[in-house]
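Participant: predicted model and sequence below, questions to follow.
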Amino acid sequence: MREKKAMTQIDRRTEKLTTALRRAGVRITRQRAALLSVLAEAEDHPEAIELQRRAEAVVPGISLSTVYRTLTELEHQGVILRHQFEGTPARFEHSEARHHDHMIDVETGEVIEFANDRIEALQAEIAEAMGYEIVHHRLELYVRRKRAPGDPD
């Protein structure tokens, strides 16, 4: 009896992204398949241009317009999230990720994910005190590293 190869998290993500596009009637070309693979592997918050660069390294010939159309459809299907951080191009991440918030380093553009139970509880407490319940929220903190006294600017 042959054993089935266990699916990795990346395989599951790729399958989920592929299924979402097919459900929307989008044809899976070699270029799109490369993009979906790159998206599935991404653990950061890449911009569309960065996703195109990564996919081009795998299968040449993917246009930026194809990347944008594919990302838009994947967002409509609810399998990726678009983040529009202040002053930067849109960035993308998997929608399967556990809820988290973001800190954006204003000097480097680095996006740092974090989760904090105290913040979540405080937000719920504030909404409750005002007669509401939270349906959805997004917290973005724009930060810069502290400089020690005497550090150059």
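Facilitator: On my side now, so go ahead.
Participant: please count neighbours and contacts with C-alpha atoms only from this point.
Facilitator: OK.
Participant: element containing the residue nearest in space to the middle of the chain, please.
Facilitator: The centroid of the chain falls nearest to Glu93 when counting by Cα atoms, centre = their mean (1.0 Å). Using DSSP states H and E, the element containing Glu93 is strand 91-94.
Participant: Asp11: what's it in contact with?
Facilitator: Contacts for Asp11 were tallied using Cα atoms under 8 Å, 6 or more residues apart in numbering; they are Ala40.
Participant: name the SS class of it, please.
Facilitator: Asp11 falls in the helix class when you classify it by DSSP: H, G, I helix; E, B strand; the rest coil.
Participant: do you know how far it is from Val111?
Facilitator: The spacing between Asp11 and Val111, counted by Cα to Cα, to the nearest Å, is 25 Å.
Participant: try it against this one:
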Amino acid sequence: MKKVISDVGEKLRAKESKLTTRRELVLKVLLENNGKHLSAEEVYNLVKLRAPDVGLATVYRTLELFQEFDLIQTIDFGDGRKRYEFGPEAGENHHHHHLICIKCGSIIEVNEDLLEELENRVSKKHNFTVTDHQLKIFGVCEQCKKPK
């Protein structure tokens, strides 16, 4: 984690920005909860446990900054809230895909690139350069299908 924090600090400094203490707290929360797809409010609540004086606006601004610097990925699972996770720079690797339970809201990651062939066809047919994609599949998870 220290290496990632150091790398993020360097990337921010290279573009005349700083990794402040508050920004570092937001980064640590994202790293410690990797794969959990946290909303801004969830990030805020976790940061507040460590620094009660941090405001929600600070968390939002930090998430926007991290997104602008391609440090985090954002995704909307259809619940009206953006979700954030620390991830590769946009276009560097394809984003993983998600299965979303319509009953309990659980999110299951699928770490397979299922759309490579489609991307190639679309790119050739429309002379379009694909840089990334997201696939969200909605349904009912194993837990919700179990009889009660």
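Facilitator: In hand now; what should we look at? Computed from a predicted structure; not experimentally measured.
Participant: so whatever helix or strand comes next after the strand holding Glu93 of the first structure matches what in the second structure?
Facilitator: The first helix or strand that comes after strand 91-94 of the first structure along the chain, using DSSP H and E, is strand 101-105. Per TM-score structural alignment, the counterpart of strand 101-105 of the first structure in the second structure is residues 97-101.
Participant: mean deviation of the matching stretch from the first structure?
Facilitator: The superposed stretch 97-101 of the second structure is, by mean Cα distance after the TM-score superposition for the first structure, a mean 1.3 Å from where its aligned residues fall in the first structure.
Participant: quick one: that stretch to chain centroid distance?
Facilitator: For stretch 97-101 of the second structure, the gap between its own C-alpha mean and the chain's C-alpha mean amounts to 14 Å (Cα atoms, centre = their mean, to the nearest Å).
Participant: which outside residues touch that stretch?
Facilitator: Applying Cα under 8 Å, 6+ apart, the external contacts of stretch 97-101 of the second structure come out as 77, 106-113, 134-141.
Participant: filter the residues you listed down to the buried ones.
Facilitator: Judged by neighbour count, with 16 or more other Cα atoms under 10 Å as the criterion, the buried members of the contacts of stretch 97-101 of the second structure are 77, 107-108, 136, 138, 140-141.
Participant: and Glu41 of the second structure, how many residues sit next to it?
Facilitator: Per other Cα atoms under 10 Å, the neighbour tally for Glu41 of the second structure reads 15.
Participant: in the first structure, what residue corresponds to it?
Facilitator: Under the alignment by TM-score structural alignment, Glu41 of the second structure pairs with Ile49 in the first structure.
Participant: that match - nearest residue in space that isn't next to it in sequence?
Facilitator: In space, Ile49 of the first structure comes closest to Leu64 once its chain neighbours are excluded; the distance is 6.9 Å by Cα to Cα, 6 or more residues apart in numbering.
Participant: distance of the equivalent of the one you found over in the second structure from Pro88 of the second structure?
Facilitator: The pairwise alignment with the second structure assigns Leu64 of the first structure to Leu56, based on TM-score structural alignment. When distances are taken as Cα to Cα, Leu56 of the second structure and Pro88 of the second structure turn out to be 25 Å apart.
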